[in-house]
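>>> Here's a sequence, model it:
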Amino acid sequence: MTGDRRVLCLTPNPAWDVTYGVDRLDPGEALRVRSVAARAGGKGVNVARVVRALGGDSVAVAPVGGLLGPAFAADLEAAGPPAPRVPGAGGRRPAGAVVPEHAGPDDGGHPTVLNEPGAPLTAQEWALFVRTAVGLAGDGTVVTISGSLPAGTTQDRFVDLVRSLREAGCPVHVDASGPGLLWAARAGADLLKPNRAELAEATGVPGLAEGVAALQGLGARAVVVTDGEKGLAAFEPGSTTPAARARLDVPVQGNPTGAGDAAMAALAVSAGRPWAERLALTVATSAAAVLQPVAGEVDPQDVRRLGARVLTENLTDTRTTED
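Sure, this is the predicted structure:
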């Protein structure tokens, strides 16, 4: 399904994810929890898991420490993706998702997620994180950097991380929001994947083309914008006209918490292919993630089945250049 791409998945601010299943989310009421799942998480960890589910080779890298550190490391090892341990003195942040089976009057059936900020990394810990990542970055490896950044992360730190990986010969894909999205653009990231709201918030302009132009003006290369049920639009370097668009014929219902991470995994394993093909796989993989009760999982059969329902508009017939 994926070819022979190797993906190095970085999570600078990992979490211990706890997903609670409830009948319905009623604010202000005592809720009976029907199911609980706890696992090592953070966006990059989810990306690594989905890459493996798609048949690819992934390595997850995250700082590990605190009371939850041993459980986090053990869960990653049990999941399969190799996970070099990068020590961090701070504790891993808990992150809770409350997923209702039935829609309530206030939530529309969407999950409610509580994300703690996470512990800062010292200069020494950040430097070790960068050295570990660069040391694992082989020629042709696609690197993903996903999720929030630890408290105290500076532009210089983040730009140095992206540039060091690019200098090692790796295309770098970034899924970040706020200042991190702008920093990734300034560092010349090969692909940025904001959603439409994140693009507008970071750049300060509401229009899709204008937001993409703002990122490219800072130094970004390709940009893929996710827009909910409207699907994805891919913009090549230097262009504010989409190279391709893709969406599912009818949206699926479920838990969308890990849909963006699944999209990152699909974009990484399909690097170098034509945009229409990449977006079709990305839409199908993202939708397959919605069908799973926890983030970081897809069923390959769901990906194949949903792939037949993807509507793709191919505006240019070019291959992407991330080799």
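>>> going forward, measure contacts between C-alpha atoms and count neighbours the same way
OK.
>>> Chain neighbours aside, what residue packs nearest to Ala119?
Excluding its sequence neighbours, the residue lying closest to Ala119 (CA to CA, 6 or more residues apart in numbering) is Gly90, at 5.1 Å.
>>> Let's see this one next, to set against the first:
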Amino acid sequence: MIVTLTPNPSVDRAVTVQALQRGEVLRAAAARVDAGGKGVNVSRALAAAGEDTLVVLPSGGPEGSLLEALLERASIRRAVVPIPHGVRMNISVLEPDGTTTKLNEPGPRLSEADVEALLEAALAPLGAGDWVAGCGSLPPGAPGDLYATLVRRAKGRGARVAIDTSGAPLAEAIPAAPSLIKPNREELAEFAGRPLETLGAVIGVARELVAGGIELVAVSLGRDGAVLVTAEEAVHARAFVTDPVSTVGAGDCMLAGLLSGLARGEALADALAEGVRWGAAAVRLPGTEVPRPGDLSDIDVALTADPDTSLPLHD
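Take a look at the predicted model:
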């Protein structure tokens, strides 16, 4: 069982244009609408692969009704905390070369009771060894230590906790020592307070976090793949995508593949390779569409347990 908690879900609309031109009237070549938010995307990818997952989220207003209908259509189990306000709607503008421009709303304000109900809904199904992933930004009203509270309570039940967020919520969650964190390079650099321009610099910060009590640090690196660091090893994985369509949600799919492998007891390198494969497959799909097993078969992943620490990373 992999539970995902998404305190700030969304309805994601992706619009494809020939070129984004500020101040102009543009004709869309295509458009699609998906249930969104980091944790929702993780559960969508897991469900598409046939994994047992539950998405926990707040929902309200007409946007929430649409969000729930999209989850129902995808046959995704969910635990919904009703709120009086509509969930946010995010827009991604996609260009043919893979360039993505995102417009994200802040989301509805949550009350103290809403936050407690979300935590209880995420914790209720957990047994020893299960994974729960707290993912995404926090909406207005949510306390900055929400994910730290999730970590402490879930660990008390013997569950394993993954956190995928940034900024203050990540900084507050780290001292609680989640089992896994999955920042991207920019989020890790923000936490470290310095630019991370090489693979070695990323691994160095990850090792500092592991020394502080986090078991696994997985860092997504865009076209440079991802690195997974533990107390014993650092593994780098890359997949090469020549036909990118949309990068939106690719990191979420990477986390879904990684969690899928870890939940099945795969070796760390194999679990990382699975995550990178899922993320690469997502880049070839429109909007926040998640890959299905057939989308993964032709993606080769290069793995190394002896990473080149001097490797410069792409912007």
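>>> After superposition, what's the TM-score here?
Scored by TM-score structural alignment, normalised by the length of structure 2, the superposition of the two chains gives a TM-score of 0.89; 300 aligned residues with a CA RMSD of 1.9 Å.
>>> Which residue of structure 2 is paired with the residue nearest to Ala119 of structure 1 in the alignment?
In structure 2, the residue matched to Gly90 of structure 1 (TM-score structural alignment) is His85.
>>> Now do the same contact list for its match.
59-61, 108-109 (CA atoms under 8 Å, 6 or more residues apart in numbering).
>>> Ok, Asp130 of structure 2 next?
1-2, 158-160, 263.
>>> Can you give me the distance of the counterpart of it in structure 1 to Ala271 of structure 1?
In structure 1, the residue matched to Asp130 of structure 2 (TM-score structural alignment) is Thr141. Distance, Thr141 of structure 1 to Ala271 of structure 1, using CA to CA, to the nearest Å: 10 Å.
>>> now swap in Ala259 of structure 1 and tell me
Taken as CA to CA, the span from Ala259 of structure 1 to Ala271 of structure 1 is 19 Å.
>>> and those two? which has more neighbours close in?
Between Ala259 of structure 1 and Ala271, counted using other CA atoms under 10 Å, the more crowded position is Ala259 (25 against 22).
>>> From Ala79 of structure 1, how far off is the residue nearest to that one when sequence neighbours are not counted?
In space, and not counting its chain neighbours, Ala259 of structure 1 is closest to Ser286: 4.6 Å by CA to CA, 6+ apart. To Ala79 of structure 1, Ser286 of structure 1 is 20 Å away according to CA to CA.
>>> Which members of the contacts of Asp130 of structure 2 occur in strands, if any?
2, 160 (DSSP state E).
>>> give me the stretch of structure 2 that stretch 190-202 of structure 1 matches.
Taking TM-score structural alignment, stretch 190-202 of structure 1 hits residues 179-191 over in structure 2.
>>> Sketch out the strands for structure 2, chain order is fine.
Using DSSP E, strands in structure 2 cover 2-5, 10-16, 30-36, 53-59, 78-82, 88-94, 100-103, 131-135, 160-164, 180-181, 216-220, 226-229, 234-239, 301-304.
>>> So for Leu188 of structure 2, which of those sits nearest?
strand 216-220 (7.8 Å; CA to CA).
>>> against structure 1, where does that closest one fall?
With TM-score structural alignment as the criterion, strand 216-220 of structure 2 aligns to 222-226.
>>> how close does the alignment partner in structure 1 of Ala206 of structure 2 sit to Ala268 of structure 1?
Superposed on structure 1 with TM-score structural alignment, Ala206 of structure 2 falls opposite Val212. Distance, Val212 of structure 1 to Ala268 of structure 1, using CA to CA: 20 Å.
>>> Kindly report the same for Asn115 of structure 1.
25 Å.
>>> can you check Val99 of structure 1 too?
Taken as CA to CA, the span from Val99 of structure 1 to Ala268 of structure 1 is 28 Å.
>>> among the contacts of Asp130 of structure 2, who's most crowded?
Busiest of these [other CA under 10 Å] is Ile2, holding 24 neighbours.
>>> now it: how far from Val248 of structure 2?
For Ile2 of structure 2, the distance to Val248 of structure 2 - CA to CA - is 22 Å.
>>> and what of Ser166 of structure 2?
Taken as CA to CA, the span from Ser166 of structure 2 to Val248 of structure 2 is 16 Å.
>>> ok, the two, which is more surrounded?
Val248 (25 against 22).
>>> And that one, what's its match in structure 1?
That one, Val248 of structure 2, aligns with Thr257 by TM-score structural alignment.
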